[in-house]
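> This is the structure alone, sequence omitted:
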């Protein structure tokens, strides 16, 4: 019986292939990654247990960093709370903006914006607690978040006015309308926070209100 003798090529092909070397992170990149991990950990803990129950120890444990590392980024727990909502809020608006790609203007865009907000809450239910408890535990962050959303709405309205999709309004009226819409979408969403699913009927009601108004003209 003839035995097959492995060739040099066979022997080489049997060797484990070298894995591509991972890019070594710079010091700045490592610092940014650690900061993001701390914020993500805080978002998870506050979203589930609230601000009062969130400690530096459980944030660093969740983030997988040493307790002392926390102080390279934040002076104390309050300093973390003061940036948490703006961080999470920016992720929310990024999600909504991405969802609006290819959507038209005016009413269609506003309804799509509300639907995207509902979608974000479905996959990030902890956002409710981070937002509403911030008014007590991180009021500066809460005010900054609301102001950023208001200014974003005002800019969107101005574009809609320029495109002929919205009635002419001054800045004060635009800010008032922005507040009304932010409140409407927040409180509609809160009605369904236990299930995490905002039904299409609620979105349709929002669309109807935006399209037709609430009261009939006499």
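Cool, the structure landed. No experiment lies behind these values; they were computed from the predicted model shown. Numbers count the residues shown, from 1 in each chain.
> all contacts plus neighbour counts: C-alpha atoms, from now on.
Noted.
> For the spatially closest residue to residue 150 that is not a sequence neighbour, which residues are in contact?
Closest residue in space to residue 150, ignoring its immediate chain neighbours: residue 178 at 5.7 Å, by C-alpha to C-alpha, 6 or more residues apart in numbering. By C-alpha atoms under 8 Å, 6 or more residues apart in numbering, residue 178 lies in contact with 150, 153, 154.
> ranking the residues you listed by neighbours, who comes first?
Among the contacts of residue 178, residue 154 has the most neighbours (other C-alpha atoms under 10 Å), with 22 neighbours.
> Please report how far that one lies from residue 166.
Remark: distance between residue 154 and residue 166 (C-alpha to C-alpha, to the nearest Å) = 12 Å.
> Structure two is appended below for comparative analysis:
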């Protein structure tokens, strides 16, 4: 698992971030074990003892970082949100047009999900753990999305449509295209470029004949 380091005041309420490399290594072991167990067994069927046994740490060590399993789960979702945004942002940095940002961003999202299929399972289970987490996850994505869409709308590239609706339309496309071609199909056999081209053709030309 990649090094899990994040910043922000919100983290203070859910995780005690380590100050040493040794502490970060221990935290990463906890996160990796929890991630695998949540994916394999689900949140409710996974206990803190399961996590500490799998990560080969003492029970007390767990509580150095998290006060409970729920906060550990919330921290994982924050990590996924950060990683997805980073994966997309790194690819669209040099893109000038909204069209290119959407095309390259969707391709980056699909590739992230290709190697992180577990994210779908763990994220969507949040709807049955605490609906507020599920809502907050997508609402935060929407708000950030709207910022970029508004700039493109101001330049005239994006039409005068409701940006909240548009952000959810675009997120919905990404989510369900990902489900189809990453979860339902063998992602290694899928031509993501062709899939993305089809999506962009629909976005650019619409679904209705004029």
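Looks like it came in fine. Computed from a predicted model, the values in this text were never measured in an experiment.
> For the two chains, what TM-score is obtained?
The TM-score (TM-score structural alignment, normalised by the length of structure 2) is 0.79; 188 aligned residues with a C-alpha RMSD of 2.1 Å.
> Residue in structure 2 paired with residue 182 of structure 1?
In structure 2, the residue paired with residue 182 of structure 1 according to TM-score structural alignment is residue 171.
> how many neighbours does the residue lying closest to residue 42 of structure 1 once chain neighbours are set aside have?
Ranked by C-alpha to C-alpha, 6+ apart and with sequence neighbours excluded, the top spatial neighbour of residue 42 of structure 1 is residue 59, at 5.6 Å. Neighbourhood size, residue 59 of structure 1 [other C-alpha under 10 Å]: 24.
> Looking for the alignment partner of residue 59 of structure 1 in structure 2.
Alignment note (TM-score structural alignment): residue 59 of structure 1 maps to residue 51 of structure 2.
> circling back to that earlier point, any chance of a markdown table for the contacts of residue 178 of structure 1, columns distance to residue 142 of structure 1?
A markdown table is the format used below for the contacts of residue 178 of structure 1 (distance: C-alpha to C-alpha, whole Å):
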| residue | distance to residue 142 of structure 1 |
| --- | --- |
| 150 | 12 |
| 153 | 17 |
| 154 | 18 |
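> Which stretches in structure 2 count as strands?
With DSSP state E as the criterion, structure 2 has no strands.
> mind checking how far the residue nearest in space to the middle of structure 1 is from residue 78 of structure 1?
Nearest residue to the geometric centre of structure 1 (C-alpha atoms, centre = their mean): residue 92, 2.4 Å. Using C-alpha to C-alpha, residue 92 of structure 1 is found at 22 Å from residue 78 of structure 1.
> re earlier: tell me which of the contacts of residue 178 of structure 1 persist in structure 2.
Counting by both residues aligned by TM-score structural alignment, their matches' C-alpha atoms under 8 Å, structure 2 reproduces these contacts from the contacts of residue 178 of structure 1: 150, 153, 154.
> Now do the same for the first one: its match in structure 2.
Taking TM-score structural alignment, the alignment pairs residue 150 of structure 1 with residue 142 from structure 2.
> list the contacts for its match?
Residues in contact with residue 142 of structure 2, defined by C-alpha under 8 Å, 6+ apart, are 164, 167, 168, 171.
> Going by neighbour count, which of the residues you listed comes out on top?
Counting by other C-alpha under 10 Å, top hit in the contacts of residue 142 of structure 2: residue 167 with 21 neighbours.
> From residue 37 of structure 2, how far off is that one?
Computed as C-alpha to C-alpha, the residue 167 of structure 2 to residue 37 of structure 2 distance reads 32 Å.
> surely residue 115 of structure 1 meets residue 202?
No - in this structure residue 115 of structure 1 lies outside contact range of residue 202 using C-alpha atoms under 8 Å: 9.8 Å.
> Neighbour count: those two, which is higher?
Between residue 115 of structure 1 and residue 202, residue 115 has the larger neighbour count (other C-alpha under 10 Å), namely 22 against 16.
> That one -> structure 2?
So residue 115 of structure 1 corresponds to residue 107, using TM-score structural alignment.
> Its match and residue 194 touch, don't they?
No - using C-alpha under 8 Å as the test, residue 107 of structure 2 is too far from residue 194 to be in contact (10.1 Å).
> Report the separation between the residue opposite residue 151 of structure 2 in structure 1 once aligned and residue 110 of structure 1.
Taking TM-score structural alignment, residue 151 of structure 2 has residue 159 as its aligned residue in structure 1. Distance, residue 159 of structure 1 to residue 110 of structure 1, by C-alpha to C-alpha: 12 Å.
> Of those two, which one has the most company?
Higher neighbour count among residue 159 of structure 1 and residue 110: residue 110, with 21 against 15, using other C-alpha under 10 Å.
> Give me the distance between the more buried one and residue 191 of structure 1.
Distance of residue 110 of structure 1 to residue 191 of structure 1, computed by C-alpha to C-alpha: 20 Å.
> Could you do residue 148 of structure 1 as well?
Applying C-alpha to C-alpha, the value for residue 148 of structure 1 to residue 191 of structure 1 is 24 Å.
> got it, and residue 47 of structure 1?
Applying C-alpha to C-alpha, the value for residue 47 of structure 1 to residue 191 of structure 1 is 18 Å.
> quick one: which of these two has more around it?
Ranked by neighbour count (other C-alpha under 10 Å), residue 47 of structure 1 and residue 191 place residue 47 first, with 20 against 13.
> The more buried one contacts residue 125, correct?
Yes - with contact defined as C-alpha under 8 Å, residue 47 of structure 1 and residue 125 form a contacting pair (7.5 Å).
> can you tell me which residue in structure 1 aligns to residue 117 of structure 2?
So residue 117 of structure 2 corresponds to residue 125, using TM-score structural alignment.
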